[in-house]
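In: Kindly return the folded structure for what I paste below:
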Amino acid sequence: MEELLQIAINAAVLAGQEILSIYDTDFVVKYKKDTSPLTKADSNANAIIMGFLEKTEIPIISEENKQTAYAIRKDWTRCWMVDPLDGTKEFINRNGEFTVNIALIENGTPVLGVLYIPVTKLLYYTSATGGASYKTTIDSETFTTVPEILKTSEKLFGNSVKDQVFKITTSRSHLNSRTKRYIEAKRKQHPVTVITKGSSLKFCLLAEGSADVYPRFAPTMEWDTAAGHAICQAAGVSVLDFLTKEPLQYNKENLLNSFFIASTNNVHFE
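Out: Coordinates of the predicted model:
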């Protein structure tokens, strides 16, 4: 598994470097059939990641790939789940809040995750066994091995920061009325601070203990959440289906996630 983690880290950081090479140019924005934006950075980053992951001979589900039929996918016990540029709207708006997400799924559960923030060069990742999560800064184009990266990494504890203020992190682009009602309900119970972030950065805040809960009452796809889910899970943070109260599942027939609550404990449901 350490070899797979190394491959995922290398893929994410190199994809991030490619994204940054396009970030400050006059790139063209196209739109998919579902009206979501697409740029050259999305496709170029995806090509780099595919070049790394295909060598593992583990099937890949990526936002930018044509999806394999479920009749075939249902027999996969392992697969990669990839969003080569999570937060394309944030990329277009040039606010820096976008990530590269790579996760390994086993029997519907994310067991390894890598999440890279190109602008800040922050890398969040699970251990090879998925038993712990870490963050570090990758400030060099020369990669070291996972053991070397670990030497400069900070272990994450999702419940490490506790104070009188209840911190809710929400989407910068998808703050809808249901989420606002959730926030108001919490304000009746605690002093509340709301932290808005784009892309998977919300999972990072939970994993490092900088936020208490991330309620998501808007559509997400499996590739949007898998890497962040893995990192949170390994840091002691739950990511639960809002209706079933069970962990989100991956490589489903429909790759659309249910609404969910990610939190440092399991009591933050409406």
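In: rest of the way, CA atoms for contacts and neighbours
Out: Noted.
In: what about stretch 16-29, distance to the chain center?
Out: Here stretch 16-29 shows a centroid-to-chain-centroid distance of 20 Å under the convention CA atoms, centre = their mean, to the nearest Å.
In: okay, how far is it across it, tip to tip?
Out: Taking CA to CA, to the nearest Å, stretch 16-29 runs 18 Å from one end to the other.
In: in that stretch, what counts as buried?
Out: Within stretch 16-29, the residues that qualify as buried are 16, 17, 18, 19, 20, 22, 23, counting by 16 or more other CA atoms under 10 Å.
In: okay but the fourth one is in contact with residue 117, surely?
Out: I take that to be residue 19. No - contact criterion CA atoms under 8 Å: residue 19 and residue 117 do not qualify, at 10.3 Å.
In: residue contacts, the spatially closest residue to residue 259 that is not a sequence neighbour?
Out: Excluding its sequence neighbours, the residue lying closest to residue 259 (CA to CA, 6 or more residues apart in numbering) is residue 217, at 5.1 Å. Counting by CA atoms under 8 Å, 6 or more residues apart in numbering, residue 217 makes contact with 176, 178, 179, 259, 260.
In: Please repeat the previous calculation with a cut-off of 7 Å.
Out: By CA atoms under 7 Å, 6 or more residues apart in numbering, the residues touching residue 217 are 178, 179, 259, 260.
In: so which of these is the most crowded?
Out: Neighbour counts for those (other CA atoms under 10 Å) peak at residue 260, which has 25 neighbours.
In: and the gap between that residue and residue 225?
Out: In terms of CA to CA, residue 260 sits 10 Å off from residue 225.
In: Give me the neighbour count for residue 245.
Out: Residue 245 has 14 neighbours, counted by other CA under 10 Å.
In: how about this one, so we can line them up?
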Amino acid sequence: MKFLFGIKNQEVYYMKIENLVEEVKVIAKNAGAAIMKIYTDADLSQVVDYKADDSPLTLADEAADKVIKKGLEELPVQYPILSEEGKKMSYEERKDWDTFWLVDPLDGTKEFIKKNGQFTVNIALIKDHFTIMGVIYVPATDTFYYGSELGAFKEERGKKTELKVNNKNSDRIAVRSASHASPEEDELLAKYDVKNSISKGSSLKFCMAAEGKADIYYRHGPTMEWDTGAGQAILEAAGGKVFTGNEEKERFHYNKDNLLNGSFLCLGFD
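Out: Take a look at the predicted model:
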């Protein structure tokens, strides 16, 4: 599938995937610039509010969301947008979507508040319940990770590198959450000959596996669909796999009636 098509102003438009990736990278970078304007504020406590579930919401989330929605709505190919900031949309409204954008304007809000730089802008394209393209932008370091059927890549300081998973058979490295941990995670990692681990926030855990810095990432606790879509696209494009639950059976999928994810397992090896 080298082309994607959509409808804008009742006309059908076609676009090459590589061109669409480049357009989405621009949108993600613009969203990152909006985030960084707020990130440099000396007192982030003044820009933090809390959602109904007590997770933090910053002005940066909202600013980035506006930039991304505007950018996606101006693209030649048009698809519905499901964003974290619009998560109250009912299943009835989206159940018949075959292709749509899945957006987390600021993934790793807790990392943003801690000012450790480990937060990202996530934009994924979902088709028939599976992710087919993903862009992750790291505003604090001006770094891109992106993936599609054309491969997975990292761009940093003007240098573009193709990403491939390690496919290690032993002495594996796990990437673990900087903010979440569970006994179930320890138990599962023991089965995969994990000898060491690194810690990362946000969707950067997927990126660590995609570029071979880690071999396995297991998340037992809940996440939302927009937390995982872009990362899954990049990891799979790099040769990795993402499964539902803690076994290597069902590929992780999207646009469920409940947007809350269960546990998932990411592997950088067969």
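In: TM-score of the superposed pair?
Out: Laid over one another, the chains give 0.86 as their TM-score (TM-score structural alignment, normalised by the length of the first structure), with 248 aligned residues with a CA RMSD of 1.8 Å.
In: follow-up on the earlier one: and which of the contacts of residue 217 of the first structure is nearest to residue 39 of the first structure?
Out: Checking the contacts of residue 217 of the first structure against residue 39 of the first structure by CA to CA gives residue 259 as the nearest, at 27.1 Å.
In: my guess is the closest one contacts residue 241, does it?
Out: Yes - Residue 259 of the first structure is in contact with residue 241 according to CA atoms under 7 Å; the separation is 6.1 Å.
In: what does the residue nearest to residue 259 of the first structure align to in the second structure?
Out: Aligned counterpart of residue 217 of the first structure in the second structure: residue 220 (TM-score structural alignment).
In: what about that match, distance to residue 94 of the second structure?
Out: 27 Å.
In: So which of the buried residues of stretch 16-29 of the first structure are in strands?
Out: The members of the buried residues of stretch 16-29 of the first structure all map outside strands under DSSP state E.
In: So which of those residues belong to helices?
Out: Of the buried residues of stretch 16-29 of the first structure, the ones assigned to helices by DSSP state H are 16, 17, 18, 19, 20, 22, 23.
In: got the contact list for the residue nearest the centre of the first structure?
Out: By CA atoms, centre = their mean, the first structure has its centre lying nearest to residue 228, at 3.5 Å. For residue 228 of the first structure, the contact set (CA under 7 Å, 6+ apart) comprises 113, 115, 200, 203, 204.
In: Show me what the last one aligns to in the second structure.
Out: In the second structure, the residue paired with residue 204 of the first structure is residue 207, using TM-score structural alignment.
In: mind checking which helix or strand its match is in?
Out: For residue 207 of the second structure, the element it lies in under DSSP states H and E is helix 204-210.
In: What lies in contact with the helix or strand following that helix?
Out: Downstream of helix 204-210 of the second structure, the first helix or strand assigned by DSSP H and E is strand 216-219. Strand 216-219 of the second structure has contacts (CA under 7 Å, 6+ apart) with 173, 174, 175, 176, 185, 209, 263, 264, 265, 266, 267, 268.
In: quick one: which of those has the most company?
Out: residue 209 (31 neighbours).
In: With adjacent residues omitted, what lies nearest to that one?
Out: residue 215 is the one closest to residue 209 of the second structure (CA to CA, 6+ apart), at 5.4 Å.
In: Look up how far residue 173 of the second structure lies from the one you found.
Out: Separation of residue 215 of the second structure from residue 173 of the second structure (CA to CA): 5 Å.
In: shared neighbours, these two?
Out: Common neighbours of residue 215 of the second structure and residue 173, using CA under 7 Å, 6+ apart, do not exist here.
In: residue boundaries of the strands in the stretch 101-250 of the first structure?
Out: Counting by DSSP state E, counting those that start in this stretch, one finds strands in the stretch 101-250 of the first structure at the ranges 109-117, 122-126, 133-137, 154-155, 166-171, 192-197, 213-216, 238-241.
In: Mind reading off the mean deviation between the second one and the second structure?
Out: Following superposition, strand 122-126 of the first structure is found to deviate from the second structure by 0.8 Å on average (mean CA distance after the TM-score superposition for the first structure).
In: contacts for that strand?
Out: 112-117, 132-138, 231, 234.
In: corresponding residue for residue 122 of the first structure in the second structure?
Out: By TM-score structural alignment, residue 122 of the first structure lines up with residue 143.
In: Just give me the neighbour total for that match.
Out: Neighbourhood size, residue 143 of the second structure [other CA under 10 Å]: 17.
In: out of everything not next to it in sequence, what's closest to it?
Out: Spatially, and ignoring its direct neighbours in sequence, residue 143 of the second structure is nearest to residue 156 (4.8 Å; CA to CA, 6+ apart).
In: Quick check: the gap between that neighbour and residue 176 of the second structure.
Out: Using CA to CA, residue 156 of the second structure is found at 23 Å from residue 176 of the second structure.
In: And residue 59 of the second structure, by the same measure?
Out: Distance, residue 59 of the second structure to residue 176 of the second structure, using CA to CA: 27 Å.
In: do residue 193 of the second structure as well
Out: 15 Å.
In: ok, now residue 44 of the second structure?
Out: Noted for residue 44 of the second structure: a distance of 26 Å to residue 176 of the second structure, by CA to CA.
In: what range in the first structure matches stretch 95-105 of the second structure?
Out: With TM-score structural alignment applied, stretch 95-105 of the second structure matches the range 74-84 in the first structure.
In: Stretch 119-128 of the second structure too?
Out: Against the first structure, stretch 119-128 of the second structure falls on residues 98-107 (TM-score structural alignment).
In: Give the buried residues for the matching stretch.
Out: With burial defined by 16+ other CA under 10 Å, the residues of stretch 98-107 of the first structure counted as buried are 98, 99, 100, 101, 102, 103, 104, 105, 106.
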